[in-house]
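Engineer: Have a look at this fold, sequence not included:
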């Protein structure tokens, strides 16, 4: 289990370094022309946070601060991980056709209500609040358009209001 922690932490650190290097193709600082961060800012800094977190996991395992016992994945855990991975692949596959604002709430609905067995109040509030937050954060604030697929015509009135 400790070996798995170390291998995964190193793997995530390598991927983070690659993502950071690749993000520098676009500007990562403040872009004065658009009045916002450059196109590579979020990928770069999120990758940096991911690398720091993986490094902390690696240091913790090297210091012997882990209390793991047993297998890396028991059958129930493996089944859960596989079902979530399949749901994520389906969600990513749906984004070009139905758009992010439909695919992501569908995933949240499945993940919270069916997989996680949470109540309807939490499920409904997160399923509704997430696309609203994403719209205002990415499209209105940062001016980064997310894929809309079939729902593109529904956004025309919103663009008239916010742009």
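Structural biologist: That came in fine, so what should we check first? This one's a predicted model, so the numbers in the text were calculated from it and none came from an experiment.

Engineer: Every contact and neighbour count from this point should use C-alpha atoms.
Structural biologist: Noted.

Engineer: looking just at contacts, which helices and strands does the longest helix along the chain meet?
Structural biologist: Taking DSSP state H as the criterion, the chain has its longest helix at helix 75-98. On a contact count with 3 or more C-alpha pairs under 8 Å, 6 or more residues apart in numbering; DSSP states H and E, helix 75-98 meets helix 100-109.

Engineer: what does the helix it packs on contact?
Structural biologist: If you take C-alpha atoms under 8 Å, 6 or more residues apart in numbering as the criterion, helix 100-109 is touched by 87-88, 91-92, 94-95, 123-124, 126-128, 130-131, 146-149.

Engineer: Report the buried residues of the longest helix of the chain.
Structural biologist: Buried positions in helix 75-98, judged by neighbour count with 16 or more other C-alpha atoms under 10 Å: 84, 87-88, 91-92, 94-95, 98.

Engineer: and that helix, how far out from the chain's middle?
Structural biologist: When C-alpha coordinates are averaged (C-alpha atoms, centre = their mean, to the nearest Å), helix 75-98 and its chain have centres 13 Å apart.

Engineer: let's bring in a second one:
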């Protein structure tokens, strides 16, 4: 547990620094008359993440967190099984984006996660799996004007109908 805590804090700190460096390719300050630059949010959120990693490392060094004084293994069998099931679901989600679109992949992932991993009712599962992709569509495609991947051609009738609604 002790090694896992500091290792993860270090890995996330490195990732934070990479994101800070990468986001400086765009303006990270406030642009007069336009608002925050394109790199503003990624940069400053990464600064927050880096500061959090420093706080975790500080508490680890002082032995103030339960994990920093634990000799227990990082994860038991249940923990590894959970990582494999959730990680596999995320890999499946990413693979499905190119086939059934971003919104279809979100819906299918929610069915997998809520019904099969979370064992929630079909009513809740289907409500979330249908409602959230529609809400995301109207947010990204309608309000933000950001197109998400549309998958293979068989998904085009859905997008045609949805674009007719927002335009």
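Structural biologist: Cool, the structure landed. Keep in mind it's a predicted model, so treat the numbers as computed, not measured.

Engineer: quick one on the thing from earlier: residue range for the longest helix of the first structure in the second structure?
Structural biologist: Mapping helix 75-98 of the first structure onto the second structure (TM-score structural alignment) gives residues 77-100.

Engineer: residues contacting residue 98 of the second structure?
Structural biologist: Contacts of residue 98 of the second structure by C-alpha under 8 Å, 6+ apart are 149-152.

Engineer: now those residues as JSON lines including neighbour count, secondary structure and distance to residue 80 of the second structure?
Structural biologist: Output for those, formatted as JSON lines (neighbours: other C-alpha atoms under 10 Å; DSSP: H, G, I helix; E, B strand; the rest coil; distance: C-alpha to C-alpha, whole Å):
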{"residue": "149", "neighbour count": "13", "secondary structure": "coil", "distance to residue 80 of the second structure": "31"}
{"residue": "150", "neighbour count": "19", "secondary structure": "coil", "distance to residue 80 of the second structure": "33"}
{"residue": "151", "neighbour count": "18", "secondary structure": "coil", "distance to residue 80 of the second structure": "32"}
{"residue": "152", "neighbour count": "12", "secondary structure": "coil", "distance to residue 80 of the second structure": "34"}
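
Engineer: Strands of the first structure, residue ranges please.
Structural biologist: 30-31, 36-37 (DSSP state E).

Engineer: most neighbours per residue, which of these?
Structural biologist: Most buried of the strands of the first structure by mean neighbour count (mean count of other C-alpha atoms under 10 Å) is strand 36-37; its value is a mean of 15.

Engineer: Now tell me what touches that one from outside.
Structural biologist: Strand 36-37 of the first structure is contacted from outside by 28-31, 142, using C-alpha under 8 Å, 6+ apart.

Engineer: List just the nearest of those residues to residue 111 of the first structure.
Structural biologist: Minimum distance to residue 111 of the first structure across the contacts of strand 36-37 of the first structure is 27.7 Å, recorded for residue 142 (C-alpha to C-alpha).

Engineer: That closest one -> the second structure?
Structural biologist: Taking TM-score structural alignment, the alignment pairs residue 142 of the first structure with residue 144 from the second structure.
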